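Participant: Next come a sequence and a model predicted from it.
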Amino acid sequence: MMHLKNISVGNPKTMAQFQLTKRSGVIWLFSEDGQNWYEEQKNFATDTLKIAYDKNGVIVNISKDVSTINPSGLSVVELPNITANRRADIYGGWVF
């Protein structure tokens, strides 16, 4: 299961990324350990829940489709799509 922590905006790290930024204004997002958000999305399973939470652990987004999450300033974790995990919501009362 994937877990990308403290995702934030960062500078392009390759010439191709730099060119995309220059040409199309792409904003690059990286986890605290340097993983590229856009490249890592393919490593999330299609049958799991993806939960985004803030620095206090409060859940702010839940989705089955990782590409729908804008994780800037958040962490994203992948959890099994089971009843207990589906009970979580994004109204501020659930903490990861």
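Facilitator: Everything's here; your move.
Participant: contacts, neighbours, all on C-alpha from now
Facilitator: OK.
Participant: What count of nearby residues applies to Phe18?
Facilitator: Each residue near Phe18 was counted by other CA atoms under 10 Å, and the total is 16.
Participant: make that Val60, sorry
Facilitator: 19.
Participant: three-state assignment of it?
Facilitator: Under DSSP: H, G, I helix; E, B strand; the rest coil, Val60 falls in the strand class.
Participant: how about the residue lying closest to it once chain neighbours are set aside, what does it touch?
Facilitator: Excluding the flanking residues, the one nearest Val60 by CA to CA, 6 or more residues apart in numbering is Ile90, at 4.8 Å. Each residue near Ile90 by CA atoms under 8 Å, 6 or more residues apart in numbering is listed here: Ile59, Val60, Asn61, Ile62.
Participant: let's bring in a second one:
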Amino acid sequence: MKNFGPFSTYNPEKDTPEAALAENSNILFIKDNDGNEWYDVQRRFNEKTLKVVFDKSGVIYSASYDASSLWPVNAYVAEVSVDDIPDLFPLPIQGLDWQFNGAKIVPRTYTVEQLKTQAQRDKDILLNQAAKEIAPLKDAVDLNIATPDEQERLKAWMLYRVLLSRLDPGTAPDIDWPQSPQ
């Protein structure tokens, strides 16, 4: 399977058809460190293979069977046989949860710092969701118009929010997340 990159933008040599296209049609050109021009590279790929675009860490951020739909500026491109695509690999790409390890697609390995950052982001999202659930229930209680069901739901959401607020994202990935009220 073929592997190219990293690709970066360049200005075509003067007095070439590419230079005219770049100047007159605002077309960008990219090539890799070995001088392989992206528009030429696309023709070298097998139409039946998956092409993945990944960064220097191997994190895949784009993939397609059609190389012309990819734009790997500041990235690498590898060709992957259909037989080597993991069953759970999503197309189109959703998130940054997969890596190319030089030979195949594998689930992404996160550093502890990345896991801590993800945990803080997840905690913030869940706290915001809890606040949105609590606000109208709290209003109903404050106005003395809450039903018994609303009072119970308010209590459950408030407990959930307190438990979330006590979580330390610095302990990621070993976090025991509280269960969201239904």
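Facilitator: Thanks, I have it. These numbers were taken from a predicted model, which means no experiment stands behind them.
Participant: After superposition, what is the TM-score?
Facilitator: Taking TM-score structural alignment, normalised by the length of the first structure as the basis, the two superposed chains have a TM-score of 0.88; 95 aligned residues with a CA RMSD of 1.5 Å.
Participant: circling back: measure the residue nearest to Val60 of the first structure to Ala45 of the first structure for me?
Facilitator: 21 Å (CA to CA, to the nearest Å).
Participant: Tell me the first helix or strand C-terminal of the top helix by length along the first structure.
Facilitator: The longest helix of the first structure (DSSP state H) is helix 15-24. Next helix or strand after helix 15-24 of the first structure toward the C-terminus (DSSP states H and E): strand 28-30.
Participant: which residues touch that following strand?
Facilitator: With CA under 8 Å, 6+ apart as the test, strand 28-30 of the first structure has contacts from Ile7, Ser8, Val9, Gly10, Asn11, Pro12, Asn36, Trp37, Tyr38, Ser72.
Participant: So how do I select the buried members of those residues in PyMOL?
Facilitator: In PyMOL, this line selects whichever of those come out buried by 16 or more other CA atoms under 10 Å:
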select buried, resi 7+8+12+36+37+72
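Participant: Inside strands: which ones of the contacts of strand 28-30 of the first structure?
Facilitator: Among the contacts of strand 28-30 of the first structure, the residues falling in strands (DSSP state E) are Ser8, Val9, Gly10.
Participant: Between those residues, which sits nearest Tyr53 of the first structure?
Facilitator: Ser8 (13.1 Å; CA to CA).
Participant: wait, that closest one sits on Ile27?
Facilitator: No: contact criterion CA atoms under 8 Å: Ser8 of the first structure and Ile27 do not qualify, at 9.9 Å.
Participant: picking up where we left off before, in TSV, list the ones in strands among the contacts of strand 28-30 of the first structure along with distance to Pro80 of the first structure.
Facilitator: Output for those, formatted as TSV (distance: CA to CA, whole Å):
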residue	distance to Pro80 of the first structure
Ser8	25
Val9	28
Gly10	30
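Participant: distance between the ends of stretch 71-91 of the first structure?
Facilitator: Its start and end residues considered, stretch 71-91 of the first structure measures 17 Å (CA to CA).
Participant: For it, which residues meet the burial criterion?
Facilitator: Counting neighbours by 16+ other CA under 10 Å, one finds that the buried residues in stretch 71-91 of the first structure are Pro71, Ser72, Gly73, Leu74, Ser75, Val76, Val77, Glu78, Leu79, Ala88, Asp89.
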